[in-house]
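A.B. asks: need coordinates for the below:
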Amino acid sequence: MAQKQEEEEKVRLDKWLWAARFYKTRALAKAAIESGKVHHRGERCKPGKEPRVGDEFQIRAGFDEKTVVVQALSIVRRGAPEAQALYAETEASIAKRENAAAMRKAGATGMTTDGKPSKKQRRDLFKFRGSGNHD
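C.D. replies: Take a look at the predicted model:
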């Protein structure tokens, strides 16, 4: 009986990431791990790694990088509320993601534009691109 309980506690990292709904399929989770998008203690992970409760993982997906702490283990993919109970994102990670999203929304320089560039901005663009005389 003790061995069966031990087997239930063992779960592969790719399966846990899929069950926690970070990736839509296990294949995508495995590919993300193998391409170095998932780190544990600053080092790349392998798909067969066994996460434990309390482990901290850095997960990169698109523009976002999340730092999550494992709260529970599961090999079954369930609804989003149950999946969110499997991990907790750190406060620093949430703040960093929100700040990055605000910067992306404002643009790379942090300046917002009202659509069409002004005449001066157009001249600057043409000068920057090295284009000739544009009227």
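
A.B. asks: C-alpha only now, for contacts and for neighbours.
C.D. replies: Fine.

A.B. asks: by contact count, what packs against the biggest helix by length in the chain?
C.D. replies: In the chain, with assignment by DSSP state H, the single longest helix is helix 91-106. In terms of contacts (3 or more CA pairs under 8 Å, 6 or more residues apart in numbering; DSSP states H and E), helix 91-106 is packed against strand 64-70.

A.B. asks: and this one, so I can compare the two:
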Amino acid sequence: MGVEGAGSVRVDSWVWSVRLSRTRSAAGDACRGGHVRVNGARAKPAQAVRVGDEVRVRADGRERVVIVKRLITKRVGAPVAVECYEDKSPPPPPREMTAPIGIRDRGTGRPTKRERRSIEKLFGRPPTDPQ
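C.D. replies: Below you'll find the predicted structure:
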């Protein structure tokens, strides 16, 4: 199962193994981009992680804070992965707090050509000639 008895494991490998990242290369990119912190300091992909370390991973607009309980090097199923860390993350924001993207009421937005003509007529502006 890839369980390490004692010692340390690379942070990118551990983050991928416990399913905090979809791929190992994405975990490495997150480390290089400064989105992974170990005990408060920015982590490089090859930095060692030991039992008891605090790992913070920022992904998908949310920060996950976990305490390492067990070291593993191979990716495992979700039930086993949850046993390898203690989750101290703040709860995610409620769904109604996040704004829906690309949805607007019918009739809002840019006026149609007909509506523009009636607006120009209302304000007494001369109609624009498309010459």
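
A.B. asks: any idea how far the longest helix of structure 1 is from the middle of the chain?
C.D. replies: Chain-centre distance of helix 91-106 of structure 1: 12 Å, with CA atoms, centre = their mean, to the nearest Å.

A.B. asks: which SSE is immediately downstream of it?
C.D. replies: helix 119-129 (DSSP states H and E).

A.B. asks: name the residues that touch that following helix?
C.D. replies: Residues outside helix 119-129 of structure 1 that contact it (CA atoms under 8 Å, 6 or more residues apart in numbering) are 132, 134.

A.B. asks: so how far is it from its chain's centroid?
C.D. replies: With CA atoms, centre = their mean, you get 36 Å for helix 119-129 of structure 1.

A.B. asks: now that helix: buried residues?
C.D. replies: For helix 119-129 of structure 1, a neighbour-count test (16 or more other CA atoms under 10 Å) marks residue 123 as buried.

A.B. asks: quick check, central residue of structure 2?
C.D. replies: residue 60 (1.4 Å; CA atoms, centre = their mean).

A.B. asks: and it? What does it align with in structure 1?
C.D. replies: Residue correspondence to structure 1 (TM-score structural alignment): residue 60 of structure 2 is matched to residue 62.

A.B. asks: how near is its match to residue 108 of structure 1?
C.D. replies: Separation of residue 62 of structure 1 from residue 108 of structure 1 (CA to CA, to the nearest Å) stands at 16 Å.
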